[in-house]
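Participant: I'll drop the sequence and a predicted model, then ask my questions.
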Amino acid sequence: MLKIAICDDSRSDVERLEQAFDELHHSDVEYDVYFSAAELLQSLERHEDKYHVYIFDIEMPQMNGLELAKKIRERDAKALFVFLTGFSHYVMDVFDVITFDYIAKPINADKLESVLQKAISYLNLTRRDFVFQYRKNHFRVNCDDILYIEKKGRQAGIHTISDDYKTNMTTEEIWKQLDERVFCHIHVSYILNLGHVQAIDGDEVLLDNGERLLIARAHKQALKEKHLAFMKRKV
């Protein structure tokens, strides 16, 4: 089920968007509507709702869509943002917050269908499980939650958003379960999830949890190319 939050202060635009949703062929999509940034943020704080996609109007009073996206990005590094606007000069500002897509008004079902299909494809790309065992115990973690995998001799450390694990797997066995469009070698000892890269800073990668990892010179160019390709698939 694709969960979507819509935030737009224009009731007429919301009605058009709801009409577009009614014309879709997807039965596995649900959405909630908010008429202000404050209302959406309060709901996220109160209920800890987790949406896959956020659809915002850029032009809103008090807090516009770009400011709202930055607030949500602080709590959800993986949020997909889609912006609604009739002003093309906002497009570059939109991409500064690492958006997912952009829909020019007026809204219609064809435009919405295209965006949602892309979101579903992206989410299916990143949401797969990594299965391993350690000392006769079996584990399963979502690949999207893996920050990086650190190889030390025969042992591999699997560092995720919430926990660290160990396994005795070869590098070849590890790669059999990873998508090469999402993961990248940055060092003989490190396999990195590109989805958690906040910045490439000189000879280091800054992750969205604040950790820094060293980039080996031999892998630096490949990392830049893979990261650029990964971001292009998102936008």
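Facilitator: Alright, I've got the coordinates. Bear in mind that the values here come from a model prediction, so they are computed numbers and not experimental data. Residues are numbered from 1 along each chain as shown.
Participant: make it CA atoms for all contacts and neighbour counts henceforth
Facilitator: Noted.
Participant: Under a three-state scheme, what state does the residue most central in space within the chain occupy?
Facilitator: For the chain, K78 is the residue whose C-alpha lies nearest the centre (CA atoms, centre = their mean; 3.0 Å). Three-state call for K78 (DSSP: H, G, I helix; E, B strand; the rest coil): coil.
Participant: Quickly note the distance from it to S114.
Facilitator: As for K78, its distance to S114 is 20 Å (criterion: CA to CA, to the nearest Å).
Participant: And K224, by the same measure?
Facilitator: In terms of CA to CA, K224 sits 28 Å off from S114.
Participant: Looking at those two, which is more packed in?
Facilitator: Using other CA atoms under 10 Å as the criterion, K224 and S114 rank with K224 on top: 14 against 11.
Participant: tell me which element that one is part of?
Facilitator: Per DSSP states H and E: K224 is located in helix 217-234.
Participant: buried stuff in that helix?
Facilitator: 220, 223, 226-227, 230, 234 (16 or more other CA atoms under 10 Å).
Participant: which helices and strands sit right next to it?
Facilitator: strand 183-187 (3 or more CA pairs under 8 Å, 6 or more residues apart in numbering; DSSP states H and E).
Participant: and the strand it packs on, what does it pack onto?
Facilitator: Packed against strand 183-187 by the contact rule (3+ CA pairs under 8 Å, 6+ apart) you find strand 190-193, helix 217-234.
Participant: OK, contacts around the residue nearest to V14 when sequence neighbours are not counted?
Facilitator: Distances taken as CA to CA, 6 or more residues apart in numbering put D8 closest to V14, at 6.6 Å, once the chain neighbours are dropped. Each residue near D8 by CA atoms under 8 Å, 6 or more residues apart in numbering is listed here: 14, 33-36, 56-57, 60.
Participant: Included below, for side-by-side comparison, is a second structure:
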Amino acid sequence: MAYTIAICDDEQVELHYLTKLVNQWASINKHVAITESFASAEAFLFRYAENKGYDILLLDIEMGAMNGVELAKEIRRANESMQIVFITGFPDYIAQGYEVTALHYLMKPVSEAKLFAVLDKACKQLNKSERAILLDIGGECVRISVNAILCVEAFAHSVAITTTAGQYVAKQSISEIQSLLGEGFIRCHRSYLVGLKYIKRMGKTDIILDNDAAIPLSRRLYHEANQAFIRFYKVE
């Protein structure tokens, strides 16, 4: 399985240490861990505005202007599926974790065994609660499973979202949808997004999906799309 894991801590030594442990855990369990490090809550929020596809967040509580609890509350406004793990040197904040449904607290210094156990638990939770997006479809709020999306096509001021259950049309830009979907999708053309898990084969000018639909692949985006496709299925 592939998991996107963000690590947010204002201490560089801690960021390097946690990243190393996460990669060890992934290697042992035959997972693919895509890790990103952030030195402040504000830095994570800036990136999160562009990409909401994070599965797990290892979050220090005691940081600068915005602390970890405040960041978690901001995330929980629209995202209930991200697994948030607080990391702290003080036990005083534990009660606040219930407000943001934190998965667990880890006390510094973080032990390898405890972090591995929490990451295992996070994966189980993610598998139980499939990630979804909410869109306004014809005046109704519709929940669409991210794992069911084959491709997205932009036209006029709307997008057509093709899923395993059918097609939906929403009045949003393709860039907005790309931000919501996050990892697991590639922009292969200015008007198309495709789900990596549904690609059957990739040629020089088009992508064939599992449903045999042919999606155009622009020359400018070929290399990036091809590398993303290879990385998605590569076993470390």
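Facilitator: Received, thanks. Keep in mind that this is a model prediction, so the values were computed, not measured.
Participant: now what about the TM-score between them?
Facilitator: TM-score for the superposed pair, counting by TM-score structural alignment, normalised by the length of the first structure: 0.53. Supporting figures: 136 aligned residues with a CA RMSD of 2.4 Å.
Participant: For my notes, please list the helices and strands packed on strand 183-187 of the first structure in JSON lines and give distance to G65 of the first structure for each entry.
Facilitator: What follows is those, written out as JSON lines (distance: least, CA to CA, whole Å):
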{"stretch": "strand 190-193", "distance to G65 of the first structure": "28"}
{"stretch": "helix 217-234", "distance to G65 of the first structure": "19"}
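Participant: hang on, isn't L207 of the first structure packed against Q198?
Facilitator: Yes - contact criterion CA atoms under 8 Å: L207 of the first structure and Q198 qualify, at 5.1 Å.
Participant: Which of these two has more residues huddled nearby?
Facilitator: Each of L207 of the first structure and Q198 has its neighbours counted (other CA under 10 Å); L207 has more, 20 against 15.
Participant: what do we get in the second structure for the more buried one?
Facilitator: When the second structure is aligned by TM-score structural alignment, L207 of the first structure is left unaligned.
Participant: ok, now which ones touch L207 of the first structure?
Facilitator: 147, 196-199.
Participant: For stretch 77-88 of the first structure, which residues meet the burial criterion?
Facilitator: Judged by neighbour count (16+ other CA under 10 Å), stretch 77-88 of the first structure contains these buried residues: 78-85.
Participant: Where in the second structure does that stretch align, residue-wise?
Facilitator: So stretch 77-88 of the first structure sits over residues 80-91 in the second structure, by TM-score structural alignment.
Participant: what's the span of the matching stretch, first residue to last?
Facilitator: One end of stretch 80-91 of the second structure sits 24 Å from the other (CA to CA).
Participant: helix/strand/coil for the residue of the second structure most remote from its centre?
Facilitator: Note on the second structure: the largest C-alpha distance from the chain mean falls to D92, namely 29.5 Å (CA atoms, centre = their mean). Under three-state DSSP, D92 of the second structure falls in the helix class.
Participant: show me the contacts for S81 of the second structure.
Facilitator: Here S81 of the second structure is in contact with 55, 126, 129-131 (CA under 8 Å, 6+ apart).
Participant: What's the local residue count around F38 of the second structure?
Facilitator: Per other CA under 10 Å, the neighbour tally for F38 of the second structure reads 19.
Participant: is it true that it touches I5?
Facilitator: No - here F38 of the second structure does not reach I5: they are 11.1 Å apart, not a contact under CA under 8 Å.
Participant: Relative to I215 of the second structure, how far out is the residue nearest to R76 of the second structure when sequence neighbours are not counted?
Facilitator: Among residues not flanking R76 of the second structure along the chain, V100 sits closest, at 6.4 Å (CA to CA, 6+ apart). V100 of the second structure sits 40 Å away from I215 of the second structure, going by CA to CA.
Participant: How about I199 of the second structure?
Facilitator: In this view, I199 of the second structure and I215 of the second structure are 10 Å apart by CA to CA.
Participant: who touches both of these two?
Facilitator: 207-209.
Participant: one step back: dump the buried residues of helix 217-234 of the first structure to TSV, plus distance to C184 of the first structure.
Facilitator: As requested, those are exported to TSV (distance: CA to CA, whole Å):
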residue	distance to C184 of the first structure
K220	10
L223	7
K226	7
H227	9
F230	11
K234	17
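Participant: Closest one of those residues to G157 of the first structure?
Facilitator: L223 (20.6 Å; CA to CA).
Participant: Of the buried residues of helix 217-234 of the first structure, just say which sits nearest to S27 of the first structure.
Facilitator: K234 (23.5 Å).
Participant: Could you measure from the closest one over to M63 of the first structure?
Facilitator: 25 Å.
Participant: Next, report how far stretch 109-125 of the second structure is displaced from the centre of its chain.
Facilitator: Mean C-alpha position of stretch 109-125 of the second structure versus that of the full chain (CA atoms, centre = their mean, to the nearest Å) differs by 18 Å.
Participant: what's it aligned against in the first structure?
Facilitator: Going by TM-score structural alignment: stretch 109-125 of the second structure matches residues 106-122.
Participant: Ok, stretch 155-169 of the second structure next?
Facilitator: Under TM-score structural alignment, stretch 155-169 of the second structure corresponds to no residues of the first structure.
Participant: Check which residues of that stretch are buried.
Facilitator: Within stretch 155-169 of the second structure, the residues scored as buried using 16+ other CA under 10 Å are 159-163, 168-169.
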